[in-house]
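A.B. asks: Predicted structure and sequence below. I'll ask about it afterward.
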Amino acid sequence: MVRRIFHWFSFVALLSLFTSCAGAAEDLQPFWDQFRQAVKNNDKSKVAELTQFPLETRGPVDSDPIIPVSRDEFVTEVYDKVMDQFQDSVVVGGKRIDKNLREAIVEKATLSAKDQQSDDFAFILSMQFKRIGGIWKLSRIYLEEP
């Protein structure tokens, strides 16, 4: 009888853990939808609302220093620079087409499981997102040119 109760509690605990992790992964998509729409609309103020400040920026190499950016700096100086930076290339009809970060964000309508590394951390394109106080925020951007 004790063994049966133990198995039941183990099953309930495992089920609870699974559903809480699944829920955590699912709630990133609605945040991404808001973030993506704000970028698509070029709404810098809305993107800033979805960002943790100071925002960490860093070059493409791990040894590059982290440079904190304020909300004002982000809106007036960094936002356009980062959105216009090269993100990816595709070949269409034998021609190479370069995409900037803005285009890549708009194109990425649905997140995949590999975009979220843990319940509270996601790495999407060249950006890091953290869940802070239960709310997702952009927390770091990698810049090609600091």
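C.D. replies: Arrived safely. Numbers count the residues shown, from 1 in each chain.
A.B. asks: rest of the way, CA atoms for contacts and neighbours
C.D. replies: OK.
A.B. asks: which SS state does the residue nearest the centre of the chain fall under?
C.D. replies: Centroid-nearest residue in the chain, with CA atoms, centre = their mean: Phe129, separated by 4.0 Å. Following DSSP: H, G, I helix; E, B strand; the rest coil, we place Phe129 in the strand state.
A.B. asks: Would you agree it is in contact with Tyr142?
C.D. replies: No. In this structure Phe129 lies outside contact range of Tyr142 using CA atoms under 8 Å: 12.0 Å.
A.B. asks: Which stretches in this structure count as strands?
C.D. replies: 51-58, 67-69, 86-92, 95-100, 116-118, 121-124, 127-132, 135-142 (DSSP state E).
A.B. asks: Turn the ones you listed into JSON lines, columns for distance to Gln29.
C.D. replies: Converted to JSON lines, those look like this (distance: least, CA to CA, whole Å):
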{"stretch": "strand 51-58", "distance to Gln29": "16"}
{"stretch": "strand 67-69", "distance to Gln29": "26"}
{"stretch": "strand 86-92", "distance to Gln29": "21"}
{"stretch": "strand 95-100", "distance to Gln29": "22"}
{"stretch": "strand 116-118", "distance to Gln29": "10"}
{"stretch": "strand 121-124", "distance to Gln29": "11"}
{"stretch": "strand 127-132", "distance to Gln29": "12"}
{"stretch": "strand 135-142", "distance to Gln29": "10"}
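A.B. asks: In addition, the following structure is provided for comparison:
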Amino acid sequence: MPSEGKDEEKSEEVNIIKAVGKFFYEDEAFGQTFETWVNENCSIIDDAEIEKTGLMKVEYTELYEEYQRLFEGEIEGFIKSIGRTVEEFSSALSAGVDADPEGEDAIFAQIITATADFDIFMQMMREAKQSQDRLAASNRK
């Protein structure tokens, strides 16, 4: 019977990963939270200056840190809402990646990591700012 406990543990690992994945990919409120946040905060981005100098202002790092806190808080809040812990999720995801470095868990881990990447964050913020600038310009015509 010892393997039954292992199977149950494996099943719980898969369930927490699937639950967080479903939340991450499918929860409209989760996605809307970030879309709204980006649109409310992208005005600080000076795309012309970034293009000209290649430098990032300190404010961008502060904004990124705020975004990270929001992202982590949303994920952590969801995990807690299903009666689990971030440590359980992290452990389950690590075990899934170790078991199959090319599998679904590994891909999900890469996507979550990419979401937390500063360069990807800045790309998202710049695109949102450019979109707002285009809309403002078309409204002036």
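C.D. replies: Perfect, thanks for sending it. It should be emphasised that the depicted structure is a prediction, and the values quoted were computed from it without experimental measurement.
A.B. asks: TM-score them against each other, please.
C.D. replies: The TM-score (TM-score structural alignment, normalised by the length of structure 2) is 0.33; 72 aligned residues with a CA RMSD of 4.4 Å.
A.B. asks: ok so, going back, which stretch among the strands of structure 1 comes nearest Gly23 of structure 1?
C.D. replies: strand 116-118 (11.9 Å; CA to CA).
A.B. asks: Packing partners of the closest one?
C.D. replies: strand 121-124 (3 or more CA pairs under 8 Å, 6 or more residues apart in numbering; DSSP states H and E).
A.B. asks: Can you spell out which helices and strands pack onto the longest helix seen in structure 1?
C.D. replies: If you go by DSSP state H, structure 1 has its longest helix at helix 2-26. Using 3+ CA pairs under 8 Å, 6+ apart, no helix or strand is in contact with helix 2-26 of structure 1.
A.B. asks: I figured Arg131 of structure 1 was touching Ser118, is that so?
C.D. replies: No. Using CA under 8 Å as the test, Arg131 of structure 1 is too far from Ser118 to be in contact (9.8 Å).
A.B. asks: and those two? which has more neighbours close in?
C.D. replies: Arg131 (18 against 14; other CA atoms under 10 Å).
A.B. asks: For Val47 of structure 1, see how far away that one is.
C.D. replies: 16 Å (CA to CA, to the nearest Å).
A.B. asks: which residues in structure 2 form strands?
C.D. replies: Under DSSP E, structure 2 gives no strands.
A.B. asks: okay, which residue is most central for it?
C.D. replies: Central residue of structure 2 (CA atoms, centre = their mean): Thr115, at 3.9 Å.
A.B. asks: For it, which non-adjacent residue is spatially closest?
C.D. replies: Phe121 (7.1 Å; CA to CA, 6 or more residues apart in numbering).
A.B. asks: my guess is that neighbour meets Tyr64, correct?
C.D. replies: Yes. Counting by CA under 8 Å, Phe121 of structure 2 touches Tyr64, with 7.1 Å between them.
A.B. asks: How far away from the center of its chain is stretch 132-141 of structure 2?
C.D. replies: 29 Å (CA atoms, centre = their mean, to the nearest Å).
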